[in-house]
Structures are given as structure tokens and as C-alpha cells.
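Q: Got a predicted structure plus its sequence, pasted below:
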Amino acid sequence: MNGRTAVELFAGPGGMTLGLHGVGIHGTGIEWDANAVATRVAAGLATAHGDVRRYGPADFPTATVLAGGPPCQTFTVAGNGTGRLALAGILAAIKRMAARGATPYSFEDDRTALVLEPLRWGLEAVDAGRPYELIVLEQVQQVQQVWNGYADALTAEGYHVATGVLATEQYGVPQTRRRAVLIASLNRPVALPQPTHRPYRKGVPQHEGDHRLLPWVSMGDALDRPSPFTVVSNYGTGGDPRNRGRRTSSEPAFTVTGKISRNRIVAPDGTELPRFTAAEAGVLQGFPADHPWSGNDIPQQIGNACPPALAAALASTTRTHGLEVAA
């Protein structure tokens, strides 16, 4: 896969980018948020600072890979949910786009329509006679039905497509995070990546489970903290804010969100400990400890990012069972 070039939509602070780099795919990421752009620039990642809606495949003619993760705020359980309410309209828009019909769409929240941008790019590339060889997308699990709609549209264009919901701890990320993913390959059959690590189950130790898989990675494994600790989640359990979720340092982190700095950290004796730093939050999302977080709103940058290990697994699946994508 060496030498392949990507254009990455909604590139954020570099999670998908680093994952692509890990399997030899380089290119340019498009990102509108100035804070995420500051982090990308500090990390030396090629970046176009702008709105993906103002660009298209013709602006990146050498790219053979399309990747990205549209904004999730209107689809998340923690968000406002307007994207989920607009699902029927989104699926109808996908069908109109696939049929090359007029595609006027309007949603209560403008961000909801951004989930259609990767399909616009993919279809425009097909119509220009330069279809992307590989398409890699990820989002919160509530977007799975949208990716299934994409799969129908892309299959009709000759792509081999796989979609599903993956658990990030099964790819070595030290947190439990479920992501809806889509992989489309123009030249070869494709499948979701095989897990490399065991699934996390409350109360089941790391060393137990499928011996063919590595143990999941705990917070204690990933972070340089000298003693055990317990994380008290910012979110209530069962709708009761007084009933906070808890995980010890011998477990993976809860899903990393932009509110991770609100999580309390306590010692075994109940003493309050320093909360996660930006670097630590980044590590729990799968970034290197020295990733140069810059700009403002860093917790939100981290929470919105794609874990690099997951991106690498997705981008390398066309090599599963000895299959190689044509360079």
C-alpha cells in the first residue's frame, strides 16, 4: 500500500491521518476548525484549512484514497440527536445522490448534512473517471444505517463494501468506544478488520479470554501514573447523575469525549488525584504521548478524533487473507 495518496475529510487533529501513515498512506487533510488545524500544523501534517463543501476530487487529483469521519454531534447520544431524527431524510438523499438526481436537502442542524459529503466526493470521483481505489469512513455507532445506505450506493458503482460497528479496545486502544465504519475497495473484496485484542467485559481479567488475541489495554498499561486509581465518570448511570460510572486503572477508559477533563480521579483511599492532562487524554484516544496538542478546546479535539490504531486497521483490511489492493 506504499505510495498511495489520500484526501481526508473532516481531518481533525490527526487521528485518521496517523493511522493512514501507519500503513503507508499519505496525503492532505481538510479541516475547518482553527484549533484542530493548529494541532495538525504543529504535528507537521499536511492540511487544507477550509470547508469540505468548498472542495471536491478535482482539487486533489492524485488522491486514490478517500477517508474521513464527519462531525458526530447531531448523532451522538450525548449530543442533540437531530441527526438521528433526520435519518429518513438522509437515507432518501443518499438514494437521490446515487441516482444522480437533484439533491436538495435541508436539516434542522446544518451539521447533519455533512454526513453526506463523503458520498458526494466518492460519486464525483466516479463521474470524473477517477474513482477512489479505497474509501475509509468512521463515525459514532448511530450512523451505521447511513453507512449501510452508502454501501448500497457504492456497490452499484462497482465497489466491494463492508460496514459494521467495531469496539476500539479490540484494536489496542485503551478505551471502550464503539464506532460505525465503512470500507469500500474498488479492486478487491474487502472485510472488516479482524480484532487483535480481546473484548472488554466488566469483571473479566485481561489474561482471560481467547488465547489467540492479545489482552485489552488498560489505563494503567497506557499511562505513566505511579499508583492505581479509579476514574469517576462525568456521566450518570441509568439517568441518575448521582450514580456515576467507575473504572479502575486496571480497566480500559470510558469513551473519551470532549468532557474527559470533568472526570474525577481518586486513589484507592479516596484521595483526589490530578485529573487527566491533555497528553493523557490523547494517549487514551490512542495518540502518541508527545502529540503536540495546540490551539484551544483541546479536550474537544481529542474527544472528536478517530483513534489512530482503528484507522490503521481499517485502511489495511484490503490485505486481509493475503489480498493486496493494486497500487
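A: Nice, I can see it. Quick caveat: nothing in here was measured; it's all calculated off a predicted structure.

Q: okay, CA-based contacts and neighbour counts for the rest of this
A: Fine.

Q: got the residue ranges for the strands in this protein?
A: Ranges of strands in the chain, per DSSP state E, are 4-9, 25-31, 47-49, 65-68, 134-140, 160-167, 178-185, 230-237, 240-248, 264-266, 272-273.

Q: Which one of the ones you listed lies nearest to Pro205?
A: Among these, strand 240-248 comes nearest to Pro205, with 12.1 Å by C-alpha to C-alpha.

Q: mind listing what's buried in that closest one?
A: Arg244, Gly245, Arg246, Arg247, Thr248 (16 or more other C-alpha atoms under 10 Å).

Q: roughly how far out does that strand sit from the chain middle?
A: 25 Å (C-alpha atoms, centre = their mean, to the nearest Å).

Q: again with stretch 191-205
A: 17 Å.

Q: residues in contact with that stretch?
A: Applying C-alpha atoms under 8 Å, 6 or more residues apart in numbering, the contact partners of stretch 191-205 are 161-164, 167, 169-172, 176, 183, 206, 209-210, 213-216, 252, 313-314, 316-318, 320.

Q: The structure to be compared is supplied as follows:
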Amino acid sequence: MTSPEPHQPILDNPFVLDLFAGPGGLDVAGHVLDIPSLGIEWERSACLTRYAAGLDTLHADVSAVRRDAFESLPPEINVLAGGPPCQTYSVAGHGAGRQALDRVKVYIERLMAGDSDHEIDEDLKTLTDPRTALVLEPLRYAIQATRSPNREHRPYDVIVLEQVPAVAPLWEHYAKVLEETGLPDGTKYKVVVGILATETYGVPQTRSRAVLIARREGFGEPSLPVPTHRAYEAKEWNRKNGTGAADQARQPTLDEDTRSGSDEGLRPWRSMRDALANPVGSHRGRTTPFLVRSNYGSSGHPGRRGVRTDRQPATTVTGRISRFVVFEHLDENVVYEGPRFSMNEAGMLQSFPPDYPWSGTAQAQQVGNAVPPLFGAHLLSSALGLLEPDPETLRKPWQRATEEQRAKLRSNGCGAADACTDRCPQAKDQVPPPSSVRPRKGKKEAAG
């Protein structure tokens, strides 16, 4: 097969398996692109959100499915995607994953060499934080696909992964072995890796992600998605608009020309006002200018901390989004604390559609952990040779699943229409044990 032309689909019927699927960021991206997907997620509340959103889901441990139920997965799946949990790699976490990077690279080499799963599993038990090993699961799934009789030993055609920037060295090592060594059966891939800023793809939020896109040999050279919007530069913004709340309160409007960046052909980055000002669905719109104060960093860049106005992108949306303090000002001298972001609004800052049915507990954590759907749509589009996604699709209210649809999805995902069953992960296992590794005292950490 020759290399496809730009925007020429490389697969006739793409079908995505979304590992560590969370509340549905990549699945919503697939919905925008009319691509079916199946998500595997072990956290109960995230599954409740997915069922309410009408997303096909297995409430299960990704590792357990690979070990015990891989043959039950639909054999027509040809795209592997996912974002393994980032806590041990994020600079907001304890750092066990960052400190184990070299060890994890050795495990990658061993997997590609065909070492037994049992031996590797035993060795992985020595890691300080067991979540560190989850970054290996996409590779283990790729290998398992070639050993699956149900799939007739057919490899995945496309792999799309995203994680916090600290995982970039592992994605680079993935790329090296996928291109040079190949899977144990000899399958090789063409791979591209990069660190991308989500605001350059129209997400109203500054968030940096390490991404990997791989195509099986014969399906052409992969490429990273082309940015559609300008990058946000905090220093440039502060130089033009002032750095204090009073300075920013005195500027009720914003000429697009003052938004940082002058790249020809790129649209201005989207602000919180762009995302939240207009009423849509049950969202009434935030028409009063506001400031957001966060003591949580953004994508590891200390310069992005602090106060932002509604005329800037949000800082990285994390599980602490519900703690962000929102100040509204009636005029340049009167500022008061207004309502904090609702989960609907927090989701919209992640580019989820309005009225996405956030369910269960820890909803702020679900929002913060999710892949921004618009960003995910750009990744899938580039990986599959599709046209640039239409962001307007994500600005329309999401249609909640009917009770009948939700019950059917939960029966498939949990085994019962209104309850978890013995096949679901147990509640006591939902929260991994705390890592013994702690940040150095006095060191300020930022969000992943």
C-alpha cells in the first residue's frame, strides 16, 4: 500500500479501543468523527458518566481484560488508543514514574523481545507505585493482538497515545522499538512523537500533552495534527494587557489582534469567554467579565499560574477545577466573588459539549483527567487521514442516553442494568495505595 494523500482515509472502517477511557474524551472525539469506539474504564463513577452519555463501555481493569478476557473484545477493532493514568509521571504527583523511566524502558525492551508476561508481571511488583506500570499496557495490548486467535493474529493498524509531557521519553522509546525492533511477531510501525499545546487546536485551555501516533507499515507515514489556532504566551499577554487583576478589569473588551501570536492563517486561541459567554442548552452563559484565581500550575509552566481573565484560555483543568475561585467585577473598582465553575462549565473548558451528563462522585476529577475531546478529534483525524474536525459539533448540547439505552450499556459493561457485578473492579481496589515517593520539600508542583 502506498502512502496516502493528505486527508485520504487510511482505513475503511476504523473502530477504536480506548484504554483507560475515563468519562469519554476520546470516545466523544470518535463520535464527532463518526467512528465507533469501545472504552475500558475501571473507575465506577466515570463508567456511570459514560453510560449516561451513551458510550460503549467495559467496567473493568485494563490489565485484567488483557490477561483474562482479550478474546472477548470485538475482533474488528483496528485502532488502539488511550491515555494511561498520569499520576506517577505528572509533576503534580509524587514522581515515582519519573524516577522509574529507565526501568520502564527496560520493560519495553523485554516485551518486544517476547519475554513471558508472568515474569514481567512478577518484576513489575517491585515498582514503588504499581500505577507506573500502566504506561506499558498499550504496548502489551498491541502485542496481545498479534497472539489473538479471535483476531486471526492481526495487529492493530493504528495506535494513538497521549500523556503528560514527562512521559515523552517513553513514547520516544516506544517509537524506537516499534520502528526498529518491531513486535515479537515482526510487525513494525511508522511513528511520530511530539509535545502539543491543546490551545493550538481550539481548546479554551492551556494544556501540554505528549502524544504518539503510529501506523502499521504499509499505511503511510503518520504526522502530528497541524495546529489550527495560535499559541498562548503568558509573557506576551501580560506585556500587552497588564499583570494585575485591576489592570485586566479595566479592559472589558479584547481586540483579536492583541491575542499573542501572529502566525498567518491561524485563528486566535479561544478564551474562557469564547467558551462560556453564550447560553447553550442548560448553560445560561457567563456574561459578566470575570477573573479566575488558581494556585495550581498549568502544564508545568510556573508563568501560567495565578490570575487569568475570561479573555484568556483557562489554566490546565485538573481535578481541582471546583476549587478555582471566580471573581466578577461590576466595574473597574468593584470586584466580588461569584459562582465557581459548574461541572458543565468545567467540561466546556475541556471542550466537552454542553450538558454532558457528568455522573457519580468525584466529577471534578473526571473532568480534569479526561482527554479534551476536540484535541482527541484532531489526534484521531491526523492518525486516520481524515479532514480536520468541526469544532461546532462539540458546542451543541449532548443528548443524554435514554434509560433503556443506559440500562443496556450498563448490562454490557457491568453485567446488570442497574448495578455492578462480581466481574467489575471492587471498590476497595479503586484507589491505588499511596506512593512512598514524595515531592522534595519546598518544591512547587504544577499540574500535568
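A: Okay, I see it. The shown structure was predicted, so the numbers you read here are calculated from the model rather than taken from an experiment.

Q: coming back round to it: kindly reformat the strands of the first structure as CSV containing distance to Ala128 of the first structure.
A: Formatted as CSV, those follow (distance: least, C-alpha to C-alpha, whole Å):
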stretch, distance to Ala128 of the first structure
strand 4-9, 16
strand 25-31, 20
strand 47-49, 22
strand 65-68, 15
strand 134-140, 16
strand 160-167, 20
strand 178-185, 18
strand 230-237, 47
strand 240-248, 51
strand 264-266, 52
strand 272-273, 56
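
Q: and of those strands, who's closest to Pro288 of the first structure?
A: Across the strands of the first structure, the minimum distance to Pro288 of the first structure, taken as C-alpha to C-alpha, is reached by strand 25-31, at 18.0 Å.

Q: Onto which residues of the second structure does that closest one map?
A: Per TM-score structural alignment, the counterpart of strand 25-31 of the first structure in the second structure is residues 35-41.

Q: and what of stretch 304-312 of the first structure?
A: Alignment of stretch 304-312 of the first structure against the second structure: residues 369-377, by TM-score structural alignment.

Q: Quick check: the aligned residue in the second structure for Pro193 of the first structure vs Ser271 of the second structure, distance?
A: By TM-score structural alignment, Pro193 of the first structure lines up with Pro225 in the second structure. Relative to Ser271 of the second structure, Pro225 of the second structure is positioned 21 Å away (C-alpha to C-alpha, to the nearest Å).

Q: Who has more neighbours out of these two?
A: Remark: of Pro225 of the second structure and Ser271, Ser271 carries more neighbours, 24 against 19, as counted by other C-alpha atoms under 10 Å.

Q: Contacts only, for the alignment partner in the first structure of Val16 of the second structure.
A: Correspondence of Val16 of the second structure to the first structure, assessed by TM-score structural alignment: Ala6. The contact partners of Ala6 of the first structure, taken as C-alpha under 8 Å, 6+ apart, are Ile25, His26, Gly27, Thr28, Ala63, Thr64, Val65, Leu66, Ala67.

Q: ok, 6 Å please
A: With contact taken as C-alpha atoms under 6 Å, 6 or more residues apart in numbering, Ala6 of the first structure is in contact with His26, Gly27, Ala63, Thr64, Val65, Leu66.

Q: just the helices in the stretch 51-200 of the first structure please.
A: 82-85, 87-98, 117-127, 144-156 (DSSP state H, counting those that start in this stretch).
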